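Chemist: Only the shape, not the letters, is given here:
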């Protein structure tokens, strides 16, 4: 037997249960990963709470929980390629990451993903990259951020925002990030210039950047995208990741749209010390409800991890 976080009804953290389940094994063309770390993302608890959102991903109850994970390959099924027992790996397993073991096909299918963990990157850091890192790469890449740009990042203090700020800085851009005043010092650590979100955002950004904003990414809703449009930013240079109805012409994107070289840029940046991933809190899997409760508060600076 092994452990997995399971929920049988949709709801808040209270529906999550750590249960004993039959131990899964790698089948034809599959590898099994002994999970060491799981990184939380908003989509994890949204899928557990909202039946309609879950249905869009083909998730029905009972279901497992979580997506981002890191660990070590401990079984390789017949016909599986590219991975060997003992390989350190990280990736994504939709609706089943928070478990002692995750089984993934090689190559991965659907929303699943699996990469080798570069030497020098810890499991904790590696587990934060699949959703937040790749989503940030897509959000920055689709608007073609480059040297000389002034980029407005909405929701800069979140898990995706931390990566987006640093990727934009690596591209040579000036970065302005929206946040609450209590988060300003946190943003400055990443080289961003903070500005308060909320009504009047466009006016505050204009006062901060008389030369104008050339690109923007909205990582929370549409407020930043609308402010960027008001400031004259062309819609094709504005991206959103979490807006069901983005303003006209604005580019909606997500992690699956990241370019082929995005993961290597992120891991190279981490190894070079040019990208850092703040870990806000770590919980053992027995405290998964507590971890999700903290995460749903949306006031976390950095990533929340679950360890096994």
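Modeler: It's in. Everything quoted here is computed from the prediction, not taken from an experiment.
Chemist: okay, CA-based contacts and neighbour counts for the rest of this
Modeler: Fine.
Chemist: Relative to residue 33, how far out is the most centrally placed residue in the chain?
Modeler: Centrality entry for the chain: nearest residue to the mean C-alpha point is residue 132, 1.9 Å, by CA atoms, centre = their mean. Using CA to CA, to the nearest Å, residue 132 is found at 21 Å from residue 33.
Chemist: Just the buried residues of the helix or strand that contains residue 187, please?
Modeler: Per DSSP states H and E: residue 187 is located in helix 184-188. Using 16 or more other CA atoms under 10 Å as the test for burial, helix 184-188 gives 184, 186, 187.
Chemist: following that helix, which helix or strand comes up?
Modeler: Next along from helix 184-188, by DSSP H and E: strand 193-196.
Chemist: Identify the residues contacting that next one?
Modeler: If you take CA atoms under 8 Å, 6 or more residues apart in numbering as the criterion, strand 193-196 is touched by 175-181, 184, 187-188, 201, 204-205.
Chemist: Pasting the second one now:
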């Protein structure tokens, strides 16, 4: 099969496009012919070798942790999916090697949910990792109806989904973003504020008593600012720096595969309650350009690869 992989660690320059062995279909796994694969910051961090201490890692590594496509084959113990089904999935495994930037990918049946017909391939490929990260972090801080929730990096891949999911749950949302993205954040249903040194004062101007919960997808000062603004720092979460968020009394969230939650997210998108902003779709052969765009740090919504 054709795939994007790296045989050494580094930046976009280490990515190669070429042939790799087809995935093995285990007893409870599902083989999918990929139509679109999500591009996420964790992808280039894996490429740089940052996760070697967190997961057993093997080279060459095929990049990518989420995808959408058509079921090609299933193992004998799989009963709820069949060849021809259209699916989307978050394919994080217990090791780093066999990712989604490829024509074929295999994952346990727990990784996959059926794709609603209303979702395009690009939207379905962009949703799993970012959507599950947003949903699970909001659940960790118990964001719900009547809450005021602060979302850091509200125009980014995870943040723009978190804004909409929180709004769908009945929360008021304040979202941090650069000034050029404020109209976009407003269109999602949030009240935008400029990130940086004046953030705490800007949020307090909108919510004088502070916020009920805060979720962070950027790290750095945002973690401290969340704790300063939250009525209860235990209702703050970050997916960036486990030590820093623990130090202020908050929670570290590392996204987990969950087929039921993924189906829930897909239904929200299909029903129009949540929209997935895809800034650009790159062909598989231009994965290095997608990484460069992601590393630039100014992506509005998501990037995807099409296969």
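Modeler: Nice, thanks for sending it over. Because the structure is predicted, anything quoted here is derived from the model rather than measured.
Chemist: okay if I get the buried residues of helix 184-188 of the first structure as a markdown table plus distance to residue 240 of the first structure?
Modeler: Below are the buried residues of helix 184-188 of the first structure laid out as a markdown table (distance: CA to CA, whole Å):
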| residue | distance to residue 240 of the first structure |
| --- | --- |
| 184 | 22 |
| 186 | 22 |
| 187 | 20 |
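Chemist: quick one: which of the residues you listed is nearest residue 297 of the first structure?
Modeler: For the buried residues of helix 184-188 of the first structure, the closest approach to residue 297 of the first structure (CA to CA) belongs to residue 186, at 17.5 Å.
Chemist: Look up how far residue 87 of the second structure lies from the counterpart of the closest one in the second structure.
Modeler: Under the alignment by TM-score structural alignment, residue 186 of the first structure pairs with residue 184 in the second structure. Distance, residue 184 of the second structure to residue 87 of the second structure, by CA to CA: 29 Å.
Chemist: Next: residue 195 of the second structure.
Modeler: 37 Å.
Chemist: ok, now residue 16 of the second structure?
Modeler: For residue 16 of the second structure, the distance to residue 87 of the second structure - CA to CA - is 27 Å.
Chemist: Compare neighbour counts for these two and give me the winner.
Modeler: residue 87 (24 against 18; other CA atoms under 10 Å).
Chemist: Who are the contact partners of the more buried one?
Modeler: 68, 69, 70, 71, 112, 113, 114, 115.
Chemist: Go through the residues you listed and flag which are in helices.
Modeler: Among the contacts of residue 87 of the second structure, DSSP state H puts none in helices.
Chemist: which one of those residues sits closest to residue 291 of the second structure?
Modeler: Nearest member of these to residue 291 of the second structure, counting by CA to CA, is residue 68, at 19.1 Å.
Chemist: In the first structure, what residue corresponds to that closest one?
Modeler: Checking TM-score structural alignment: residue 68 of the second structure goes with residue 70.
Chemist: Helix or strand: which one has the closest residue to that match other than its chain neighbours?
Modeler: Take residue 70 of the first structure and drop its neighbours on the chain: the residue closest to it by CA to CA, 6 or more residues apart in numbering is residue 90, 4.0 Å away. Residue 90 of the first structure is located in strand 88-92, with elements delineated by DSSP H and E.
Chemist: And the lengthiest strand in the second structure against the first structure, how far off on average?
Modeler: Counting residues, the longest strand found in the second structure (DSSP state E) is strand 29-39. By mean CA distance after the TM-score superposition for the first structure, the fitted strand 29-39 of the second structure averages 1.1 Å away from its aligned residues in the first structure.
Chemist: other SSEs contacting that strand?
Modeler: Contact analysis of strand 29-39 of the second structure by 3 or more CA pairs under 8 Å, 6 or more residues apart in numbering; DSSP states H and E lists strand 66-74, strand 104-108, helix 121-140, helix 287-295, strand 302-306 as its packing neighbours.
Chemist: Sweet, I'm off.
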